[in-house]
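# Build me a model from this:
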Amino acid sequence: MDHELLKLGSEALKKAALNEEAKDFILSNPSLFQLFKKAANRYIGGETIEETVPTILRLNRSGYRVTTDFMGESIRNEKDAKEATTEFLDFASAIQSHQLDSSVSLDLSHIGMLVSRELAMENLDRLCRAAAKSNQEVIISMEGTDRTDAILDIYKETLKTHSNLGITIQAYLQRTPDDFTEILQLPGSIRLVKGAYDTPSGYSLPRGKELDERYLNYAEQLFAKDHPCAIASHDEKIHQEALRLIERHQPKNYVLERLLGICNEEFEAYKEAGYPCRIYVVYGKEWYLYLCNRWAEYPLNLFRGLADIMG
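This next block holds a predicted model:
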């Protein structure tokens, strides 16, 4: 019964995240904006680069690596795609000027993939060049299943000219065994996630034992080859099993990853034990959708949000 209630709560929060009227009402109402922003602050680095740099510096000084994403996706015109790319380029400059340990994460649809393949590749090329100046990586995130082929195509093509490029692989997709076999042969880093997007029936595995086993199988293959990778999960069981695989294979080119504000207390113990740990930091003004999605992942976090609002 508790599981069913959590599932219903999760579905309701996902719908709330996509409700444009609710979003516009909250963001245009100064009082509601400030209340919800208090809850969002747990999960975001800030709304601007200037607000986010101190967050990254604090994490770096605490021993964490960071990857940073300027929130946004599904841009459908060239002007907005170029503006988003300029923001990413400005952040890459901030990495260099502030000597941050932070890679750049992004959705290809944020920099023009839905406008044209050529525009996305041009903008990605510029970002890879900018990030290389501070010896940092650009990591492509995954999106809905209707975009997977396009994302992998752009990744594979751009990797031919930029070695500081990585890709995210979603373990839950039924197509992933074939994709993983191919991507594992390429030099780019792999961020391994379970997968969170809704998919058409039959496209993905549900959360559970089979998915966990598949995820850990991919992780073991990465460790065995010492392929550059990030084990990105908030599932404590996954990270505990990953640690056992790390002890077995002794890889050097890996990092454990979690989102800012999600189970970071447990993560601290891994860092203190000497495991390389990376925090995924997001920033920008599109925090309403991000906040709802964080609550949807585990609806009981809503109560923590209420505490943040009242605090």
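# rest of the way, CA atoms for contacts and neighbours
OK.
# I figured L205 was touching D212, is that so?
No: using Cα atoms under 8 Å as the test, L205 is too far from D212 to be in contact (10.0 Å).
# Could you also give me the structure for this second sequence? I'd like to compare it with the first:
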Amino acid sequence: METLRKVLLWASTNRWLSQRLPERRFVRRAVRKFMPGETLEDALGEAARLREEGVPTLVTTLGENVETAEETRESVAEYVRAMDLADEMGLDLEVSIKPTHLGLDQDPQLAVENVGELAARAEGRGTLWIDMEGSFYTEATLSLYRAVRRGHVNVGLCIQSYLRRTADDLESLMEFGPRIRLVKGAYAEPAEIAFPDKRDVDESYLALARRLIDHLGNGGDGFLGLGTHDPAMIGPLSADAGAAGLDGSRFEIEMLYGIGRREQRRLVGNGTPLRVLISYGGAWFPWYMRRLAERPANVWFVARSMFR
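Take a look at the predicted model:
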């Protein structure tokens, strides 16, 4: 499984594959398991359906490392459109952005301005989430979060338990009463930067989550979103959050569209706060490879799709 994971992560960075494989019908058919379509309307249509099941949502536009300042403005406009349409439809929907989609490669100050504009637009609409990308961007993304957070309480940050530095990073953010989405991490990283052993990644995840649960349970400001499909994380950490008196205003499970539907229904039935992340856009291939790498067993779904 580890070899397969490495192959999938390599594929996520291969330009030739990203140009050729999306043309294959079986690949496009298989990716529908994880995203409803390439347009915002596709994503919001599924958000409306999930609302009927009592599930709020989160959307993100796929695409990283845009090349011009003009493209970053197009990204801002797309997210504003998402928020406005969600309001018109009466959806409980939040937005998650990638820093390199909004100018981090061009100019950190441009990214601050773009993300700050979106955070202002998101006031009263929930959290504006800043995703964490590969480790090359970790320090710059933390700086971006701190700069925007000083003016906007409603901005949140994704952190990755597989990075060795994350425990220290979290401590440095506690002064903000941070809104945190905790994930394990899905980029190819060297062993000196990220834990190579799944057991260590899991232990880090549990420790980081419990640090935040203790903080919130003792009256600290902030929010914890557990980005995971792993029952070994969901069960004990949900119990810890309940014991700490955390409700949906301070804690939730965040799962990906199309993964763990049975578990999602179980959580809703148990009254556990849940939000589902819906991704959309044409630049889906790198993201799709990383989703497969997170759970290589999903490759068998793709294999079956080839022969339908």
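# Got a TM-score for the pair?
Their TM-score after superposition, calculated using TM-score structural alignment, normalised by the length of the second structure, is reported as 0.92; 301 aligned residues with a Cα RMSD of 1.8 Å.
# Name the SS class of I253 of the second structure, please.
On the three-state scheme (DSSP: H, G, I helix; E, B strand; the rest coil), I253 of the second structure is labelled strand.
# So what does I26 of the first structure match up with in the second structure?
In the second structure, the residue paired with I26 of the first structure is L21, using TM-score structural alignment.
# residues contacting V193 of the first structure?
With contacts defined as Cα atoms under 8 Å, 6 or more residues apart in numbering, the neighbours of V193 of the first structure are 168-171, 215, 231-233.
# out of those residues, which ones does the second structure keep as well?
Using both residues aligned by TM-score structural alignment, their matches' Cα atoms under 8 Å as the contact test, the members of the contacts of V193 of the first structure still in contact in the second structure are 168-171, 215, 231-233.
# T68 of the first structure reaches S103, doesn't it?
Yes: using Cα under 8 Å, T68 of the first structure is in contact with S103, at 6.3 Å.
# that older thread, which one of the contacts of V193 of the first structure is nearest L222 of the first structure?
Out of the contacts of V193 of the first structure, the one with the shortest distance to L222 of the first structure is I231. That distance is 9.7 Å, counting by Cα to Cα.
# Setting aside sequence neighbours, what's the nearest residue to the closest one?
Closest residue in space to I231 of the first structure, ignoring its immediate chain neighbours: L256 at 4.9 Å, by Cα to Cα, 6 or more residues apart in numbering.
# now for that neighbour: what does it line up with in the second structure?
Counting by TM-score structural alignment, which is the criterion used here, L256 of the first structure corresponds to I253 in the second structure.
# Number of residues surrounding the alignment partner in the first structure of T57 of the second structure?
With TM-score structural alignment defining the correspondence, T57 of the second structure maps onto V66 in the first structure. Taking other Cα atoms under 10 Å as the criterion, the count of residues near V66 of the first structure is 24.
# returning to what we had before: relative to A132 of the first structure, which of the kept ones among the contacts of V193 of the first structure is nearest.
Where these are concerned, and distances follow Cα to Cα, A132 of the first structure has its nearest neighbour in T168, at 19.3 Å.
# what's the counterpart of L208 of the second structure in the first structure?
Under the alignment by TM-score structural alignment, L208 of the second structure pairs with Y218 in the first structure.
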